[in-house]
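>>> Below: sequence and its predicted model.
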Amino acid sequence: MKKYIPVLCLLFFCTISLSCKKFLEEQSQTEIIPKTVESLNELLLGEGYQGVYGGVSSIQCFYDDDKEHRKFVFGKKASYYPYTWQPDQEQMLFGSFWENAPWAGYYKFIQICNVAFDYSGKVKGTQAEKDNLEGQAHLLRAFYYFKLVNLYAKPYTDRLSSPETDLGVPLMLTSGVSLEGKPRNTVKEVYQQILSDVEKGIALLEKHKKDNGVYRISYLAGYLLSSRINLYMGNWEKAIEAATVVINNKPSLIDLNTWGTPDQNNKPIINGESPETLWAFGKQDDVTFDGNHAINDRGNYLLSESLLSIYEDGDLRKSIYIKGGKSIKRRSYNLGSGKTAQALRVSEAFLNRAEAYAQLNKSGSIANAQLALKDLNTLRKKRFATEKYADLSSTDADDLLKKCYDEKRREFFEEEEHRWFDLRRHGMPSFSHHFYESEGLKLKFTLQDHDPAYLMQLPKEALILNKSLVDNPRPAIRVGQ
């Protein structure tokens, strides 16, 4: 695959203001202006997708309550910083390689999407090919802004949030400008842009329904993303509508009763060949934290007792998703080269719809309670040993919502940032982590209710280079007790 625009040109945070548009106009022997839609499609796949050619290191799984530090190992303490919610995490973990952190990483992908928009009208190709390109770019840009606003801004529906005034992230919608001097848009403005991109992306891809393969985002993946976004915004009916499109078109759920012997490396749950997968993406070491970056102590952490304790008797996920207290949903790192490690899965559509029904039930539409239970039970039938399975029932609206939350936690631990984002939108509660400072010394660190650490700080480099940015409140330095 030709590399049409070097990624380095997209570090538009740099002190020398150099737009991609200007860069493209200054042709050289190694930098080629795209001439065809096919060229732009190659660029989008190679530089605009969070895949095997480029990723974003995810440290958020250390924030939530699904991980526990279980042992002391001398000299390995990198994950201590996110695990104990210390300030300046990106600086401590990534240092001069800050482009691997979420802020710079997602903006690089967004800038490639913008390049696709800016050049699609200038290159050769059919309208169907251009629609296909722009549809992917719209959905990808929505996905990346969704990640950014949920990492660096307040949740949309929290009781203390005001989306109209809360600071979100800067919106960059063309390739010919830099972040320099660009202030943060509000949370509401960012979500409005996300919804606009999702609607446009779905419309363009659904019009032709071209099969781009599971490693490119599709209109059905767009509908799943739409259900997730609307769920986060409290738009329950819209979340149900979008999830229903996914379920009606691809109701496939893995039946763990027919899974056979668990085999992490030859048939992982998360992979492009799974019947549940709508879109497979993400580098292996973005999740498992090996490779060349600082987080190299993942072996010191196991799944938490609070997570393991909510699996019921007969739940096959306990043996097919978990072994030795660790996730085996994706391939081992040493077999992960060239493999994706994340996926948008059909099972999320059932869980998003169930929660939306349960939320409507809580607001007084009691007929929706049975619809929520039906979706939960449809998934659970495929996850429990047949002889142990029994339908769920609920005692009241709060109990039903808790069942929805627990089922999602059982299904999606260590996938994307699901648990961390859910903790944020479900009230930003207080909970604690324990860390082994030495062989016999276990310290307790507590994330307080609505703690400032529920929002990531903006990278120092971004604040230095863009004086218009306002940082989030700085969390206190954590001292274990």
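Sure thing, it's come through. All values derive from a computational prediction rather than experimental measurement.
>>> going forward, measure contacts between C-alpha atoms and count neighbours the same way
Fine.
>>> All the strands of the stretch 151-300 of the chain, residue numbers only.
277-283 (DSSP state E, counting those that start in this stretch).
>>> Just the helices from it, written as ranges.
187-208, 219-233, 236-249, 284-288 (DSSP state H, counting those that start in this stretch).
>>> can you redo these as JSON lines with distance to Cys113?
Below are the helices of the stretch 151-300 of the chain laid out as JSON lines (distance: least, C-alpha to C-alpha, whole Å):
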{"stretch": "helix 187-208", "distance to Cys113": "11"}
{"stretch": "helix 219-233", "distance to Cys113": "16"}
{"stretch": "helix 236-249", "distance to Cys113": "24"}
{"stretch": "helix 284-288", "distance to Cys113": "21"}
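>>> Out of these, which gets nearest to Gly46?
Nearest of these to Gly46, taken as C-alpha to C-alpha: helix 284-288 at 16.1 Å.
>>> hmm, back to that, adding mean neighbour count and distance to Arg380, write the helices of the stretch 151-300 of the chain out as JSON lines.
Output for the helices of the stretch 151-300 of the chain, formatted as JSON lines (neighbours: other C-alpha atoms under 10 Å; distance: least, C-alpha to C-alpha, whole Å):
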{"stretch": "helix 187-208", "mean neighbour count": "20", "distance to Arg380": "29"}
{"stretch": "helix 219-233", "mean neighbour count": "25", "distance to Arg380": "20"}
{"stretch": "helix 236-249", "mean neighbour count": "19", "distance to Arg380": "15"}
{"stretch": "helix 284-288", "mean neighbour count": "25", "distance to Arg380": "26"}
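>>> structure B:
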Amino acid sequence: MKIYSKMITVFLVLATFACENELEFDPTDNLAGESALSTEENIASVLVGVYEELGQDDSYGGQLQILVDLLGNTDQANWEGTFVEPRQAFAKGFLVDNIWVRDVWGNAYEAINQANLVLERLDLITSSAAEKDRIEGEARFLRALAYFDLVRNFGLPFEFGESNGQPGVPLRLTGIIDYLVPINAARNSVQEVYDLILSDATRAYEILPDANDFYADKYAAQALLARVYFQQGDYAQARDAADDVLTNSGNSLDPDFFSAFNNDTDGIEDIFTFQVTSQTGFNDLVVHYASEADGGRGGDITIQDGYLALFDDPNDDRGDFNYINPANGSRLTLKYTNQFGNIPMFRIAEMHLIRLESNFREGTTTGLDPLIEINALRARSGATELAGPLTADVIFNERQRELAFEGFLIHDYKRTKRTVGDLPYNDDSLVFPIPQTEMDTNPLMTQNPGYGG
């Protein structure tokens, strides 16, 4: 993205463990891959490729966020498109051959493999200690991000204070070039995967620079840590990580809600985004959320009355942040109308929400009193000030108003142990199935309950 089109031959052989390990590669491919991993410049290029992989529509380019939000939706949005894969998510009825799920898994492991190859060759980075730290930190940040969304989508929820021995996903931490060697791997526990995520993200925070252009910097890593701790229910650590980002990153809320979205360049609210340009492809969220006039398919995902009912304040700009598609009369979100808009992964509004809820749950006032902080966030959208007292339900609804359609919904239900329609938060159908391609090619793999195998 921007420079992500700079690809090297090695990517021909850095295929996903699950979906493509049946392919046979010509020996010349392996030679090209070895050559591409032999210099500092090329290791840096491989790292660029990790961003490119994770920014594709199969991952954070849109399809992952869509699956997550449709899985959590009951009455706030509806899938009206023709693709069967997201319809299965909305119906809470995944099949093991769901192509979107397969590609989320495969693309994540492809990016992880590339990050592993970088981390194994850090000794080639000799230009400066700072450059070596930057490359290591970015690779660890991206690997942690990929594993975080793998484990929380393909494993049962993390339970704070428990042993969390339930099956997570395989920790594949050795880079693969030669696909003629066995690459089978069993599932690690949810706890083991979270331990790796926290280790990687903490190391990234320690060694990344304070600013790093549009690549991940130390505050992107700290924002990831805040999100991970928050998902675990470790609110004290989540609060402190979010407070660090809010206090020291230099980022702040955009002056109005509209300004936080559809941007071609990172704004003051963006802690980390995946870059999109006309050279790297379309923003896939636009494809499925926008009207045809805005570059979409006409509104595959439409806003329903349940979402509008969250806004009982006529002054709240977020309640009006939608439009009627003139082609068919459906109501669509305004968050995704720029085909080449960058995709925000971490923005300051989320950090405010993490800090205020964590303070609320811990009975603390780090940074700001929770009521003052929620009102400061609401003021950005013109919403009326809340008088209090705050409750868990009030905060939960505020997260939905602010973060709707950004890939948070099912994980907020799981974290707060709320039912999704008639389903308990830990129901088997709210976990992605292990892709059938992985089951077919990895004899050590076990399927999630409810999907057979």
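That came through fine. None of the values given here were measured: they were computed from a predicted structure.
>>> hang on, the earlier thing: can you check which of the helices of the stretch 151-300 of structure 1 gets nearest to Ile110 of structure 1?
Closest among the helices of the stretch 151-300 of structure 1, once you apply C-alpha to C-alpha, is helix 187-208, at 11.9 Å.
>>> The counterpart of Gln191 of structure 2 in structure 1 and Ala153 of structure 1: what is the separation?
In structure 1, the residue matched to Gln191 of structure 2 (TM-score structural alignment) is Lys188. Using C-alpha to C-alpha, to the nearest Å, we find Lys188 of structure 1 at a distance of 11 Å from Ala153 of structure 1.
>>> Next: Lys444 of structure 1.
26 Å.
>>> quick one, which of the two is more surrounded?
Set Lys444 of structure 1 next to Ala153 and count neighbours by other C-alpha atoms under 10 Å: Ala153 wins out with 22 against 14.
>>> leaving aside the residues next to it on the chain, what's closest to the more buried one?
Using C-alpha to C-alpha, 6 or more residues apart in numbering and skipping residues adjacent in sequence, the residue nearest Ala153 of structure 1 is Gly168, 5.0 Å away.
>>> I'd say that neighbour and Asn185 touch.
Yes - with contacts counted by C-alpha atoms under 8 Å, Gly168 of structure 1 reaches Asn185, the gap being 5.3 Å.
>>> give the contact list for the nearest residue to the match of Gln191 of structure 2 once chain neighbours are set aside.
Spatial nearest neighbour of Lys188 of structure 1, chain neighbours left out: Pro163 (4.8 Å); criterion: C-alpha to C-alpha, 6+ apart. Neighbour list for Pro163 of structure 1: 156, 186-188 [criterion: C-alpha atoms under 8 Å, 6 or more residues apart in numbering].
>>> Those residues: which two are farthest apart?
Maximum distance among the contacts of Pro163 of structure 1 (C-alpha to C-alpha): 10.5 Å, for Tyr156 and Thr186.
>>> OK, contacts around Tyr425 of structure 2?
413-414, 417-419.
>>> could you redo the last one with a cut-off of 6 Å?
414, 417-419 (C-alpha atoms under 6 Å, 6 or more residues apart in numbering).
>>> Now, those that are in strands?
The members of the contacts of Tyr425 of structure 2 all map outside strands under DSSP state E.
>>> Many thanks, I have nothing further to ask.
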